[in-house]
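Engineer: Okay, structure incoming, though there's no sequence with it:
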């Protein structure tokens, strides 16, 4: 199958091509994060290719049909990576699932997706086991990998569904984002527009395998470029990452901004201490002010930022050819059509420096097929020829884009709409603050306030009044948090993203001043 024809299989594109061209090249290294000196596993492209095709044949032997959803809950393991690509190789739909899900959360996603299979090391929840779903254990996966098949990659087309990712939406119920095989082609602008990737690179990603950021940046893109992917198992404490980077020989490291901030706080690297690392890559949330400068000052290495979403992955970034411009997230990657639309209005792009919704043209091959069984929500995000994913921003005359937060995260302060990012950026400049996250907190049925949740800088006095006074110098009165709450660490997802929805005031607070 050739990317130049309508026939296209994402697994063949990422693995099969490299297996033909460089079969003995190391494709995957698996390390224990506590002992990163020697890999636990090493796979060549030829071995990956054979294992993926074996797994796809094994799934077919179990009676699965094209389009069946294959739930994958195997943690950050080689089996998880292989099963993801095997599902697509066999014409099925891969369904990566977090191993942090509770039983009820897992059942909700299995039922919503109609999954036919769940590959997991745990027992199926009772309610899930009562419906027709096949459980596949790690031993079953190993047995399928060990069989030998001559079966090739199923001839799928560019627009055939390839994988289904669940993400938190604007409602309390997670929604499935369905991607086509062509999404791999939609990632090509990142290769040089963000990574500057080369075949001799080793890509280390800090995230988990239920996230498009990890599956794309950590696996699909390195393999599509003949590079090596590095996977780490174990408890990924932030203070361990500098040694992991150095010992594994990683040349590219990808993580959310929070991971970089935690590394600088708990295990600050020195210049030359990160081995072969060429530069860092970050996406997933807006970084605190000064993070890029702080990282570069400490390590002497660049840190390139990108903005993306589950529906299209990253599409705006800095990179080796796009230098960082303070206050912005970067430029639209080559070939992307990105504009600003009015928050409420028509589909006509706004003039430079106007604030509104960041929109990408619906012809982008990286754009999702749609939301799984959510036609109404799907219709709401398209406006004419543009997809609007809810990110607010502006584009300057040089093409640099400023990210102004999520439209559904805007806080209401006395009738004014306030972005948490704006308040966080101001307070983060206070010397007494190490990290900060802001949220609108309802303290009574009819009263809500802006609250700042602060991790104090080392040795700093926890003085809420002083932080409010600092905020007064940089923010309009209605933007100043009514409450400043000190916490030891910000709540984060397993991938390191700040969970604003988990922020809550201590019991008894009733600030109506």
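Structural biologist: Perfect, I can see it now. Predicted, not measured: the structure shown is a model, and the values here were computed from it.
Engineer: From now on I want contacts and neighbour counts done on CA atoms only, so please keep to that.
Structural biologist: Noted.
Engineer: My read is that residue 289 contacts residue 430, right?
Structural biologist: No - Residue 289 is beyond contact range of residue 430, at 10.8 Å (criterion: CA atoms under 8 Å).
Engineer: Residue 328 and residue 295: what is the separation?
Structural biologist: As judged by CA to CA, to the nearest Å, residue 328 and residue 295 stand 17 Å apart.
Engineer: Likewise for residue 448?
Structural biologist: From residue 448 across to residue 295, the span is 36 Å (CA to CA).
Engineer: Same question for residue 54.
Structural biologist: 43 Å.
Engineer: which one of those two has more residues nearby?
Structural biologist: residue 54 (27 against 21; other CA atoms under 10 Å).
Engineer: can you confirm that one is in a helix?
Structural biologist: Yes - Residue 54 forms part of a helix when assessed by DSSP: H, G, I helix; E, B strand; the rest coil.
Engineer: you'd agree it is up against residue 145?
Structural biologist: Yes - using CA under 8 Å, residue 54 is in contact with residue 145, at 5.4 Å.
Engineer: Find the nearest non-adjacent residue to residue 298, please.
Structural biologist: Spatially, and ignoring its direct neighbours in sequence, residue 298 is nearest to residue 270 (5.8 Å; CA to CA, 6 or more residues apart in numbering).
Engineer: cool, residue 484 as well?
Structural biologist: residue 452 (4.8 Å).
Engineer: thinking the one you found is in contact with residue 436, fair?
Structural biologist: Yes - at 6.6 Å, residue 452 counts as touching residue 436 under the criterion of CA under 8 Å.
Engineer: Mind checking which of these two has more residues around it?
Structural biologist: residue 452 (28 against 25).
Engineer: Next one for the comparison:
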């Protein structure tokens, strides 16, 4: 059997369509229900569905009054406040094309984006760095727009451009990824295939408002389901999250693995309302997964995705991961493991790919048709990530193709090495990379954090019980912290420079 998962397509996106209208389609029926609670210590700032939709559509009116026209691109340089998702949906409601970006970007980085995008305006918090642009609309002006009359939703072809996001740049320069309005329709496949989300849920996401993981999983998806989103106020430390989950009766919790790691240091966890946790952003280690389930008695379900297609492989309450696998493609997805000649036999390593017909797949890289075409192999979009598929559709994740290590002629996944080492009681987090010890000679080195430096011989003995000889690190480096990107992902490419062998 070939490594292809295909259980039939998801329902087609209706036309005409507007992403913001879909997200807020329950607003009139649930006018007085809390759509969002910004958690502030013992209290919270509550946004009802009526208040939320009024602010969104008022913002749409204000942006049009500022001279913007449907189809115009607007760069978002806003901070970690509720104004971020409101401006994002307001722009889309009015037919504009927002580009959400991290507040951590520098002015020179935004200058390159402005040259790339040629935006009609920049939505700007003065405290957030940004290069010059002739039309900058301040966050104070955006707040004033909340009170304006509502704009009409700009309905149209679900295939038209809705928003642009930038990749993290881990494989080179960040790319501008263009998404259609239909992308939010495709996110419904996550409800069954990852979340188990219902209108009665209260989903607490530990991320910032201006992170795309929070924007999708923490806000848009709960609102599209008629649920309540819970977001801690900026600066809330992970150690405070258990108390917030209890106090605000969260039923679902979403975060990146690094947050779960810090969360578990808070001590005994009594979370009577929590059904399960959701995890994405980087590979979840088996050790961390087991530690969470032991501490809380709740399941933890992870998802794999990317800027070009959000999450499309995941475990879920209805389909848990098996034997260390990541999960399986969500119902409605068509996914394969490819070699150079097409889908590989079941169990064989290859590149994880998703069919071009997936409604959540990007339109392409903005103004880069050749670069877009290079990511396809026939009708399959190549993620650049390696994996294997079992006969029941479960996919084991092996890491980025460009992260794969080659030591002594063997290809080794850093994920496998890191997972094995993470089980050591003295290791908090592990990273693995091939390092050059003499010209053209590479060995696997393990980099780790923990309370204290461990004896290399003991680590070697620990690894020998869990890894084949060719997979075992030949060197161990204790660090105060592993290099992480702005999105919280481990930067494996930065590890070799830290090697002191």
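Structural biologist: Looks like it came in fine. The structure presented is a predicted model; accordingly, all values stated were derived computationally and were not measured.
Engineer: Any idea what the TM-score comes out to?
Structural biologist: The TM-score (TM-score structural alignment, normalised by the length of the second structure) is 0.92; 491 aligned residues with a CA RMSD of 2.3 Å.
Engineer: what's stretch 359-379 of the first structure aligned against in the second structure?
Structural biologist: Aligned using TM-score structural alignment, stretch 359-379 of the first structure spans residues 353-373 in the second structure.
Engineer: Need the residues that contact that stretch.
Structural biologist: By CA atoms under 8 Å, 6 or more residues apart in numbering, the residues outside stretch 353-373 of the second structure that reach it are 13, 161, 175-180, 182-187, 308-310, 333-338, 379-383.
Engineer: Please list the members of those residues that lie in strands.
Structural biologist: 161, 176-180, 310, 334-338, 380-383 (DSSP state E).
Engineer: burial of the aligned residue in the second structure for residue 432 of the first structure, as a residue count?
Structural biologist: The alignment partner of residue 432 of the first structure in the second structure, by TM-score structural alignment, is residue 426. By other CA under 10 Å, 16 other residues sit near residue 426 of the second structure.
Engineer: Quick one: neighbours of the closest residue to residue 426 of the second structure other than its chain neighbours, just the number.
Structural biologist: Residue nearest to residue 426 of the second structure in three dimensions, not counting chain neighbours: residue 450, with 5.8 Å by CA to CA, 6+ apart. The number of residues packed around residue 450 of the second structure, counting by other CA under 10 Å, is 17.
Engineer: Could you pull out the helices in the stretch 351-500 of the first structure for me?
Structural biologist: 375-381, 420-427, 464-472 (DSSP state H, counting those that start in this stretch).
Engineer: Go through these and pick out the most buried.
Structural biologist: Highest mean neighbour count among those (mean count of other CA atoms under 10 Å): helix 420-427, with a mean of 22.
Engineer: Report the mean deviation for that one after fitting onto the second structure.
Structural biologist: Superposing on the second structure and averaging over aligned pairs (mean CA distance after the TM-score superposition for the first structure), helix 420-427 of the first structure comes out at 1.4 Å.
Engineer: Pick out the residue nearest the middle of the first structure.
Structural biologist: By CA atoms, centre = their mean, the first structure has its centre lying nearest to residue 213, at 3.4 Å.
Engineer: Verify the contact between that residue and residue 311 for me.
Structural biologist: No - in terms of CA under 8 Å, residue 213 of the first structure does not count as a neighbour of residue 311; the distance is 11.1 Å.
Engineer: hang on, isn't residue 296 of the first structure packed against residue 303?
Structural biologist: Yes - using CA under 8 Å, residue 296 of the first structure is in contact with residue 303, at 6.9 Å.
Engineer: Which one's more surrounded, the two?
Structural biologist: Between residue 296 of the first structure and residue 303, counted using other CA under 10 Å, the more crowded position is residue 303 (26 against 16).
Engineer: quick one: what's aligned to that one in the second structure?
Structural biologist: Alignment note (TM-score structural alignment): residue 303 of the first structure maps to residue 300 of the second structure.
Engineer: and its match, what helix or strand is that in?
Structural biologist: Here residue 300 of the second structure sits within strand 299-306, counting by DSSP states H and E.
Engineer: now for that strand, which elements pack on it?
Structural biologist: With contacts taken as 3 or more CA pairs under 8 Å, 6 or more residues apart in numbering; DSSP states H and E, strand 299-306 of the second structure sits against strand 276-279, helix 286-296, strand 310-314.
Engineer: follow-up on the earlier one: joint contacts of residue 452 and residue 436 of the first structure?
Structural biologist: Residues within reach of residue 452 of the first structure and of residue 436 at once, by CA under 8 Å, 6+ apart, are residue 424.
Engineer: quick one: the strands in the stretch 301-450 of the second structure?
Structural biologist: 310-314, 328-329, 334-339, 342-343, 350-355, 364-365, 376-377, 380-389, 395-400, 405-407, 410-412, 429-438, 441-449 (DSSP state E, counting those that start in this stretch).
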